[in-house]
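Chemist: next one to model:
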Amino acid sequence: MVRSIISVLMLCLMTHAVSAAQNTINDVRVSPDAAKTRIVFDVDTAPDFTYFTLKKPLRLVIDLKNTASTFKLSSVKNSGSLVRKLRYSTPKRASSARVVVELNRNAEPSLFAVAPNKSYGHRLVLDLADSAPEVAQKPASSSATSSSKQRVVIDESSSTRDRDIIVAIDAGHGGQDPGSIGPAGSFEKHITLSIAKRLQAMVDAEDGMRAIMTRTGDYYLSPNKRPEIARQKKADLLISIHADAFTQPQPRGGSVWVLSMRRADTELGRWMERTERHSELLGGAAEVISDKSSERYLAETILGLSMDHSMATSHDLGNKVIEELKAVTSLHKRKPQAASLAVLTSPDIPSILVEVGFISNPQEEKNLNWSKYRERLAKAMFNAAKRYFRQVPPDGTLWAAEKAKNRTHRVRSGESLSLLAQRYNVRVSSIKAANNLRNDVVRIGQVLTIPST
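Modeler: This is a model prediction of the structure:
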């Protein structure tokens, strides 16, 4: 009798746990390539997740909150050598799912959620950067066909050319540092992370762009560590998201902040004091410089130029963010403001800090707790970054290659095909072919497509 009662109780608890799960894993796809392995989890709704790594043996553990563990992970096809096995483990809560990715060797994980598009619904994407890529680990066997060898070469070159534009997204505060607290008790750290995750999804959904997060959960990260993470990931841009506050409830509106010249000069001096970083700043150039004093002056010059470029880019991008923000919220400042903020001090990465509003203002606190409002704020930052990089894409990126293919030129007085061919380093015949011209005659105001060299 007692056993029967216990069985019934256990069944009820299991049923309750399943019913409490709001999300479901519908499919899992593993896609290995030369440099990394991507695992995509198709889910019903936006995933709420955390993760951590374990050693001996190597494992990545993903906790999916309010998610059912009904999908059979044993059915997932995997042709790569990095991932050994996918399995479930016991979660902290019965309503959650814990997925364990067993690895054959070290790999650096990157996880992000992707919003639905025309082809797929909500997804959780896991990228595992392989510490020993297969191409370098073992050469292709002699029995491989020439076509398969050619495919390996193409894949390898694509990893270093036409790369993604990397946007580092920094959610302000976290962990024991809640940031500002609104009149209704809202924590800045939760608002900034929510907006950051929305911005991350937008960036990752855009071809040619990829987001990296300085923090993905509610934990503390020092302000100086945040730009360092962006540098380690070779980011092209750092966007730090915050919510302003004041002692009085009246102030409201968004603003954008960039590094002040005073802090930039101080930061430059601090970086130059770190002589052990000269080689890192110079890259391969330091290897061919034998005179250490010359190395120092060259590093100072290069770093100064890099800082100037980063600050100019930050101002330009800051203006674009303000233009987008004014369609979403009122503006506290209509131009980018300069301040000595630690998160903006990376000398070689354009960096901006976006204050999305005053959490100390009751109405703005209410707005910031509205999901659609956060989405609009993230969209404003995304549109600004997209507009900027479409105009000035970083060298070596997919967008730079696309822009080179689609160059146009409006003919001015005195210009000829031969002059344009010399200016753009292309053949006259190539310009004529790209524009379906039957002769060498062009007219003033005519827009010509300039083919890539």
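Chemist: only C-alpha atoms for contact and neighbour calcs from this point on.
Modeler: Will do.
Chemist: just to check, R390 is in contact with A401?
Modeler: No - using CA atoms under 8 Å, R390 is not in contact with A401; the gap is 11.1 Å.
Chemist: roughly how far apart are S314 and K403?
Modeler: 22 Å (CA to CA, to the nearest Å).
Chemist: next: D316.
Modeler: 20 Å.
Chemist: compare S314 and K403 (neighbour count), which wins?
Modeler: Legend: neighbour count by other CA atoms under 10 Å for S314 and K403, higher for S314 (26 against 16).
Chemist: wait, that one sits on S260?
Modeler: No - between S314 and S260 there is no contact under CA under 8 Å: 11.0 Å.
Chemist: so who does G208 touch?
Modeler: Going by CA atoms under 8 Å, 6 or more residues apart in numbering, G208 touches 163-165, 397-399.
Chemist: go on, I302?
Modeler: L282.
Chemist: sec struct for it, please.
Modeler: helix (DSSP: H, G, I helix; E, B strand; the rest coil).
Chemist: ok, now L238?
Modeler: strand.
Chemist: that one - how many residues pack around it?
Modeler: The number of residues packed near L238 is 29, by other CA under 10 Å.
Chemist: please report how far it lies from V125.
Modeler: Taking CA to CA, one finds L238 at 21 Å from V125.
Chemist: ok, now Y220?
Modeler: 24 Å.
Chemist: those two: who's more crowded?
Modeler: The residue with more neighbours, out of Y220 and V125, is V125; 19 against 15, by other CA under 10 Å.
Chemist: please compute how far the strand or helix carrying the more buried one lies from its chain's middle.
Modeler: Following DSSP states H and E, one finds V125 within strand 122-130. With CA atoms, centre = their mean, to the nearest Å as the basis, strand 122-130 stands 13 Å off its chain's centre.
Chemist: let's compare: structure for the following, please.
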Amino acid sequence: MLRLITFVCLMLTLAGPVAAAPNPIGSVRVAPAADKTRVVVDLSADTAFTYFSLHNPERLVIDLQNTSDDQDLSLQGDTGSLVRRVRYSTPKNSQSARLVIDLTRQADPNLFTIAPSGEYGHRLVIDLNDSQPGNAAVSAAGNTAEAVRMDSTSNQRDRDIIVAIDAGHGGNDPGSIGPSGTYEKHITLSIARKLAALFDAEPGMRSVLVRDGDYYIYPTKRPEIARKKKADLLISIHADAFSQPEPRGGSVWVLSMRRADSELGRWLEKTEQHSELLGGAAEVISDNASERYLAETIIGLSMDHSMSASYDLSKKVIGEMKQVTRLHKRSPQAASFAVLTAPDIPSILVEVGFISNPQEEKNLLWDTYRERLARSMFNATKSYFKQVPPDGTLWASQRDRNRTHRVQSGESLSLLAQRYNVKVSSIKEANNLRSDVVRIGQVLTIPRT
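Modeler: Next up, the predicted model:
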């Protein structure tokens, strides 16, 4: 018997490990975005994989080890314009599965696995970076006519003021979930679309939706999209939540000084992007040290202006929102939100209320209430830009023809000089002022620069 046991053990050792049962595929989800499309493959266990691309036609081939190929791969919902379908092909061996993603055009793939988290198990994530992101954005937004209008008007002097509106979360990220199951991502998109309609109906203003569908965009990518659209302002819309149902009310957030300092350093390290901020000056500066010094100066000034403008606008938004809803915070709050980190674009994040509060969830489900919230943001933004329209816009041209300012509470000559980019002495001379004291309600003539 001992010899028999020894023999069996020896044979098992020589035969090697017994093959494990195949790992079944749970499902396949596709989430299109403006610049890429994400494909997520749900798996029951961590799986080794290899992949390669094929051309004419464009395909991405993925080999999954120890995986079965009997799961239905039919896609549901909006898959965008890049991915045609996901299918099986002949695998390397009986213990593996070969997935093929048929594409409509070339894409640069990036694949990685994610460990289980929350309600999701093991996942293989395939990010397909679109070779024609402009086409994808137009397809996702269904806005071809608008894109043509943008191109035709981009070189006009009296251009529109462009407001980028970011609906928080989206796609596989629902955001906070209310007591009755309301998803934050749906509320934010609805308000964003209403706000966009108000801007588009206002002469001299135009909106850009960072996300116009149920797909996810990384927070750091959202200000990049706003910059590509040449936005003058970024408004990110969210709904707050807490572990208890009692907290309620809206709030407005700006970038914290600590995060601003770290972002300033990060931008200074991106030497290849200095020309983006320096414009044509970068082409004539041959000294790298001089270019870095100039970039540091410009980025620093740009960041200071953006943060100051963001704070001024946030106060106006709070003033308008308090007429619609209760406020959780009555003054602008500072935080390290990635969506607010553009150094050259004033950016605010608006929490429209606590979706975790049953009454506020009910309010947010009311279409008229969402319309009022959108209008409060619109009124505040319009009021702000009427005072300080960006150079080159229609509103700036109109302001210069009749440039006056009515002094409001908390304003001083030095503040007005900074806002309008003129000297204090010039304002005093234009208004025959002998001192730096101004009165609330006093109408001042602001000289042109």
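Chemist: so which of the contacts of G208 of structure 1 is the most crowded?
Modeler: I165 (26 neighbours).
Chemist: can you verify my assumption that it contacts D395?
Modeler: No - counting by CA under 8 Å, I165 of structure 1 sits too far from D395 to count as a contact (9.6 Å).
Chemist: okay, the counterpart of L268 of structure 1 in structure 2 and D304 of structure 2: tell me how far apart.
Modeler: Under the alignment (TM-score structural alignment), L268 of structure 1 maps onto L264 of structure 2. Distance, L264 of structure 2 to D304 of structure 2, by CA to CA: 10 Å.
Chemist: now swap in V352 of structure 2 and tell me
Modeler: 26 Å.
Chemist: tell me which of these two has more neighbours.
Modeler: Legend: neighbour count by other CA under 10 Å for V352 of structure 2 and D304, higher for V352 (28 against 17).
Chemist: ok, and the residue mapped onto S308 of structure 2 from structure 1, which helix or strand is that part of?
Modeler: S308 of structure 2 maps onto A312 in structure 1, with residues paired by TM-score structural alignment. Using DSSP H and E, A312 of structure 1 sits within helix 292-325.
Chemist: shouldn't T393 of structure 2 be in contact with S154?
Modeler: No - counting by CA under 8 Å, T393 of structure 2 sits too far from S154 to count as a contact (10.8 Å).
Chemist: that older thread, closest to P336 of structure 1 among the contacts of G208 of structure 1?
Modeler: I165 (23.2 Å; CA to CA).
Chemist: residues contacting that closest one?
Modeler: I165 of structure 1 neighbours (CA under 8 Å, 6+ apart): 208-210, 235-236, 393-394, 397-398.
Chemist: and the two most separated of those?
Modeler: Within those, A235 and L398 form the most distant pair, 14.9 Å apart (CA to CA).
Chemist: for R163 of structure 1, which residues are in contact?
Modeler: 208, 396-398.
Chemist: and the residues you listed, which is closest to T449 of structure 1?
Modeler: L398 (19.0 Å).
Chemist: spit out the contact partners of the counterpart of L398 of structure 1 in structure 2.
Modeler: Alignment note: L398 of structure 1 maps to L394 in structure 2; criterion TM-score structural alignment. Counting by CA under 8 Å, 6+ apart, L394 of structure 2 makes contact with 157-161, 204.
Chemist: can you redo those as JSON lines with secondary structure?
Modeler: Shown next, in JSON lines, are those (three-state DSSP):
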{"residue": "R157", "secondary structure": "coil"}
{"residue": "D158", "secondary structure": "coil"}
{"residue": "R159", "secondary structure": "strand"}
{"residue": "D160", "secondary structure": "coil"}
{"residue": "I161", "secondary structure": "strand"}
{"residue": "G204", "secondary structure": "coil"}
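Chemist: out of these, which comes closest to L189 of structure 2?
Modeler: Closest to L189 of structure 2, out of all of the contacts of L394 of structure 2 and judged by CA to CA, is I161, at 21.3 Å.
Chemist: can you tell me how far the closest one sits from I299 of structure 2?
Modeler: Counting by CA to CA, the gap from I161 of structure 2 to I299 of structure 2 is 22 Å.
Chemist: work out the gap between stretch 3-14 of structure 1 and the centre of the chain.
Modeler: 47 Å.
Chemist: what's the answer for stretch 389-408 of structure 2, then?
Modeler: 29 Å.
Chemist: quick one: buried residues of it?
Modeler: 389-390, 393-397, 399, 407 (16 or more other CA atoms under 10 Å).
Chemist: which element is the match of L268 of structure 1 on?
Modeler: helix 257-269.
Chemist: mean per-residue distance, that helix to structure 1?
Modeler: Superposing on structure 1 and averaging over aligned pairs (mean CA distance after the TM-score superposition for structure 1), helix 257-269 of structure 2 comes out at 0.5 Å.
Chemist: ok, and what's touching the next helix or strand after that helix?
Modeler: As assigned by DSSP H and E, the chain's next helix or strand after helix 257-269 of structure 2 is helix 274-278. Helix 274-278 of structure 2 is contacted from outside by 268, 281-283, 292, 294-295, 298-299, using CA under 8 Å, 6+ apart.
Chemist: tabulate these in JSON lines, adding columns for distance to M321 of structure 2.
Modeler: Converted to JSON lines, the contacts of helix 274-278 of structure 2 look like this (distance: CA to CA, whole Å):
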{"residue": "L268", "distance to M321 of structure 2": "37"}
{"residue": "A281", "distance to M321 of structure 2": "42"}
{"residue": "A282", "distance to M321 of structure 2": "43"}
{"residue": "E283", "distance to M321 of structure 2": "46"}
{"residue": "R292", "distance to M321 of structure 2": "42"}
{"residue": "L294", "distance to M321 of structure 2": "40"}
{"residue": "A295", "distance to M321 of structure 2": "38"}
{"residue": "I298", "distance to M321 of structure 2": "34"}
{"residue": "I299", "distance to M321 of structure 2": "32"}
